[in-house]
Each structure stands twice: as C-alpha cells, then as structure tokens.
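Asks: output the structure for:
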Amino acid sequence: MVQLSKRMQGFHLQAWVGAGWMLWSISLFGCAVGNTLPSPATPTAIEQMLMGQAVERSLSAWDDGHFPVDKGAPLSLQITGIPPHQAFIKHHVARWLGEKGYRIVEGAQEARYAVTILVEALGVEQAVSFLGMPPVQSVLLPFSLPELTLFKAQYQTGYTRFRLDVFEVGTGQFVHSTPWYHAETYYNHFTVFFFIPFWTTNLADAP
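Replies: From the prediction side, this is the model:
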C-alpha cells in the first residue's frame, strides 16, 4: 500500500513537471498559426502595387463584346463604393478605356454615355505565421531579448472586384452592365533561421 502511494506521488510529480514543461515551451515559442492583421492607415508601396496590379489583371479579361459602346464615343466616369480608393481605381479604368479608343470627358454634358464603376472590393488582406521566441521585455533583467525567428511568414494578398454600368446621358436609359472583373495579387515575405529572408510574388517589378 505504501509502495502504491509512492508510485502515485511519483506519477503526480511527473505529470506536474510535464505540464510545467509544456507551459514553459508554449510561453517560449510562438505557434505557427495565421493571424489576420489590420492594414495600415496609409497604404505602403507594396500595398499600392498589389491593388493597382489587381485592377490591371482584372481588366486583362476585357472583351469588346462586354462593352457595346462605339469606340470614340465620349464617356463620363463616376464611381461608387470603397471611398478611400475611388480616385485610384477610377484612374486605372479611365486609362484602360482610353487605350481601347474611348474618349473620357470631365463634364457629363459633353458625354454621350455615363459609366458608373461599381466597386465591390478593393484592398489588401494581411496575415502572419510565426514560429520562434517573440521579443521579451523583462523587469528583472536590465536588457530585453530580441525576437528569435525560426520561421516567419508575412502574407499580403491584393484583391479587386468591380463592374461597369453604362447609361445614356440625357435620358438616363440603362444600356449595359459588364461582367464582374476580379483578380488577385500576392506578396509573401519569409524569414527562416533568424535572418535568412526570401519572398514570393506575382507582382511585376516588385521591390
């Protein structure tokens, strides 16, 4: 009976030691899981390229049959949705239409057709995966420990989805809606073994 009691005590001790070791390991090392991060208030250069090239890639699916308007016809553009980036996407669409032979005018009174760019999505999603020791601020030691990275991945994905609605100026008669144009771009930055960086991207001329 005494031996059984000692065995049980030894088992409980091992269990507590094991649990303590697990808690210490978890506190020391971050888990390699993906966490969605908020975008900064002002888009970075990479984010601007992700959004801009997502718009350009989406327009690469352009088919003249989707836009039954005579080339050379004066068009006025207006945009709805996604207020922070309205001028951004409007400029890209205006340039694309100009390259296709359409004439963009500022005043609606000079236009034959009014084109509304209906933006459903334009932005950058961000996430991070991390395995290692995060930076530690100690109240006992006179110095802090830096981040020790075994593996870190920062994912950035640009996405856009929009369509063009065409109306006759003057009558307001609805003419046509194009299909939804959509595309994705990505820029993923990795760090392994503390300081070795590399990245993958489908951006053209990525920094």
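Asks: CA only for contacts and neighbour counts going forward, please
Replies: Will do.
Asks: what sits closest to the one residue sitting closest to the centre of the chain if chain neighbours are left out?
Replies: Nearest to the geometric centre of the chain sits residue 124, at 2.2 Å (Cα atoms, centre = their mean). Counting by Cα to Cα, 6 or more residues apart in numbering, residue 124 lies nearest to residue 158, which is 4.3 Å off, once chain neighbours are set aside.
Asks: give the contact list for the one you found.
Replies: For residue 158, the contacting residues are 47, 50-51, 54, 122-125, 184-186, by Cα atoms under 8 Å, 6 or more residues apart in numbering.
Asks: tell me the gap between the strand or helix carrying the residue nearest to the centre of the chain and the middle of its chain.
Replies: Here residue 124, judged by DSSP states H and E, is contained in strand 113-133. Centroid separation between strand 113-133 and its chain, computed with Cα atoms, centre = their mean, to the nearest Å, is 4 Å.
Asks: elements contacting it?
Replies: Judged by 3 or more Cα pairs under 8 Å, 6 or more residues apart in numbering; DSSP states H and E, strand 113-133 is in contact with strand 35-37, helix 45-59, strand 74-80, strand 148-168.
Asks: this one next, for a side-by-side:
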Amino acid sequence: MIKLIKILVISLLVLEILSACSTVHKPTQTSRSAIEQLLLSEAVIKSLPDQLESALPIPHGANVVLDTSGIISEDKDIVRQVMAGWLGKNGYHVMVGWFGEEGYHVQGDINMATHRINVIVGSLGTEFGETFIGVPPIQSVVIPFATPELALYKAQYQTGFVKLYFDIYELPSNRFVGSTSPFFAETHYNDYTVLFLFSFKKTDLILPPKLGSFEKTVKDQAKDKPSPEEQK
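Replies: So this is what the prediction gives:
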C-alpha cells in the first residue's frame, strides 16, 4: 500500500513538472497569421505562369486597368498587395509586374486605359488538417493542475490555394473581349512533432517566420542582396 502511494505521488510530481514546462503559442495577433498571409500571397504568385502559352486578346503595349472580384474584403488586401508589383526585388512574378513583363502597361486611371482586366477569384483561402497520436491535454477536478499534451506523433497541415481567371473588356465601350483559362496553385506549411520533443517543419514558402529566434544570418542576408553585376 505504501509503495502504491509512493508511485502515485511520484507520478503526480512528474505530471506537475511536465505541465510547468508546457509552451503556449498564440498563432496570430491579427485576423490572419503571418503563415496564412504567406500561404495566400505566394499561392497567387505561383499561379501565374512564367510565360504565356498564348497571348492575351489585347494588343501588346496596351494600357490596362485591373479590378478584382469574387473574394471577401479581408482577402482583397492580400491580393492587391501582390498585384501592386514585384514582391521585393527577387524577380518573383506577381500580377501587376507579370502583366508589365508581358508588354501591358498597368494604369490606375481608367481614363488612360484601353482595356479592363477583371481578376475573377474562384477560390482563395487556407485549409487546415491535423493527425495526432498521444495523450491530449487534460484538465481534471481530481488534480489541481492541467496535464500537457503528450504527442508521440503530431502533424499539422496548412495549405493555401488559389484559383482565378481573367475577364477582359475593351474600354470605354465595355465590350467583352474574352476570358483566359484558369490559373491555380497551392502552397503548404506542415508542422511535425515526434516523441514529445522533436519538432520539424516542411514548407514551400520563401523564408517563413521562425518563432522565438532570429535565425537569418548575415551570410543569408548577403546571399539575398543582389550583386553589383545584377544591379547593373
């Protein structure tokens, strides 16, 4: 009996120590976390081809004005930021810059434009899934503290997806010219935990944020900075 009590006391002490070592992480302090914003914006970037298989039904050199529809206002800001031009100076194709590379001059003033391109967004969002093997966190009235999550294996999957196409109109008549084939792409950010303590991530995002530390070294910064030859 005494031995059983000792085992019970030791078990309670171990659980209390483990609960004291648990880590709390709030995924976001805004409406969308940084990871979600990157999943969406980089999905839009990836959806645009490096080179058109067939030219748009617009004369090269034409001035075009852009509009977006099909998404909620919260996500329009993300799309507009991507559409504003190059995301940084690393040569990634985004909507406005991509149109410019194809020979079309993007205008903000509709009076200066000869065509309007409506970006019809059929889907823009993130999906989340989870696989968990282990003991979930427990809050009990029997013991005065909560036990932490004990994960033998845990996988959290986040996927960003976009599907869009262009409707093209002639200005100022608003005559419908044609539609493009759909553009679509997806991105992912997966977080894994094995045997309680060992964690790792798999993602196709460019430089995703890393919680709790600044891991980008001076060497990485120098690598990202264009060389004098590239600047020329």
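Asks: rewinding a little: rebuild the helices and strands packed on strand 113-133 of the first structure as CSV, extending it with distance to residue 178 of the first structure.
Replies: Output for those, formatted as CSV (distance: least, Cα to Cα, whole Å):
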stretch, distance to residue 178 of the first structure
strand 35-37, 32
helix 45-59, 11
strand 74-80, 15
strand 148-168, 5
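Asks: those: which one's closest to residue 24 of the first structure?
Replies: With distances scored as Cα to Cα, the stretch of those nearest to residue 24 of the first structure is strand 148-168 (16.0 Å).
Asks: gap between the longest helix along the second structure and the chain center?
Replies: If you go by DSSP state H, the second structure has its longest helix at helix 2-20. Centre-to-centre, helix 2-20 of the second structure and its host chain are 43 Å apart (Cα atoms, centre = their mean).
Asks: from residue 138 of the second structure, how far off is the residue mapped onto residue 152 of the first structure from the second structure?
Replies: Correspondence of residue 152 of the first structure to the second structure, assessed by TM-score structural alignment: residue 154. Distance, residue 154 of the second structure to residue 138 of the second structure, using Cα to Cα, to the nearest Å: 17 Å.
Asks: trace residue 176 of the first structure over to the second structure, please.
Replies: Checking TM-score structural alignment: residue 176 of the first structure goes with residue 178.
Asks: now the end-to-end length of stretch 175-195 of the second structure.
Replies: This stretch, stretch 175-195 of the second structure, spans 62 Å end to end (Cα to Cα).
Asks: of residue 154 and residue 138 of the second structure, which one has the most company?
Replies: residue 154 (18 against 11; other Cα atoms under 10 Å).
Asks: ok, now which ones touch that one?
Replies: Neighbouring residues of residue 154 of the second structure by Cα under 8 Å, 6+ apart: 130-133, 192-194.
Asks: ok so, going back, now the strand holding residue 124 of the first structure: which residue numbers in the second structure?
Replies: Per TM-score structural alignment, the counterpart of strand 113-133 of the first structure in the second structure is residues 115-135.
Asks: who's in contact with residue 190 of the first structure?
Replies: Counting by Cα under 8 Å, 6+ apart, residue 190 of the first structure touches 151-154, 197-199.
Asks: list only buried entries from those.
Replies: Buried subset of the contacts of residue 190 of the first structure (neighbour count, 16 or more other Cα atoms under 10 Å): 151-154.
Asks: can you report how many residues lie near the aligned partner of residue 96 of the first structure in the second structure?
Replies: Per TM-score structural alignment, the equivalent position to residue 96 of the first structure in the second structure is residue 98. For residue 98 of the second structure, the neighbour count with other Cα under 10 Å is 21.
Asks: residue 98 of the second structure is in what secondary structure piece?
Replies: Using DSSP H and E, residue 98 of the second structure sits in helix 95-101.
Asks: how far away is the match of residue 96 of the first structure from residue 55 of the second structure?
Replies: For residue 98 of the second structure, the distance to residue 55 of the second structure equals 13 Å [Cα to Cα].
Asks: which residues touch the closest residue to residue 128 of the first structure other than its chain neighbours?
Replies: The shortest distance from residue 128 of the first structure to any non-neighbouring residue, by Cα to Cα, 6+ apart, is to residue 154 (4.5 Å). Each residue near residue 154 of the first structure by Cα under 8 Å, 6+ apart is listed here: 126-129, 188-190.
Asks: hang on, the earlier thing: the match of strand 113-133 of the first structure vs the first structure, mean deviation?
Replies: Stretch 115-135 of the second structure, aligned to the first structure and superposed, deviates on average by 0.6 Å (mean Cα distance after the TM-score superposition for the first structure).
Asks: and of the helices and strands packed on strand 113-133 of the first structure, who's closest to residue 90 of the first structure?
Replies: Closest to residue 90 of the first structure of these, according to Cα to Cα: strand 74-80, at 6.8 Å.
Asks: can you list the residues that contact the closest one?
Replies: Contacts of strand 74-80 of the first structure (Cα under 8 Å, 6+ apart): 86, 90, 94, 102-108, 110-119.
Asks: out of those residues, which are buried?
Replies: Here, 16+ other Cα under 10 Å leaves 86, 90, 94, 102-105, 108, 111-119 buried among the contacts of strand 74-80 of the first structure.
Asks: which one among the contacts of residue 154 of the second structure gets closest to residue 170 of the second structure?
Replies: Nearest to residue 170 of the second structure among the contacts of residue 154 of the second structure is residue 130, at 47.2 Å by Cα to Cα.
Asks: I'd say the closest one and residue 190 touch.
Replies: No: under the criterion of Cα atoms under 8 Å, residue 130 of the second structure makes no contact with residue 190, lying 9.5 Å away.
Asks: common neighbours of the two, please.
Replies: 155-157.
Asks: I'd like the residues you listed laid out as a markdown table, including distance to residue 63 of the second structure.
Replies: Below are these laid out as a markdown table (distance: Cα to Cα, whole Å):
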| residue | distance to residue 63 of the second structure |
| --- | --- |
| 155 | 48 |
| 156 | 45 |
| 157 | 42 |
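Asks: alright, I will stop here.
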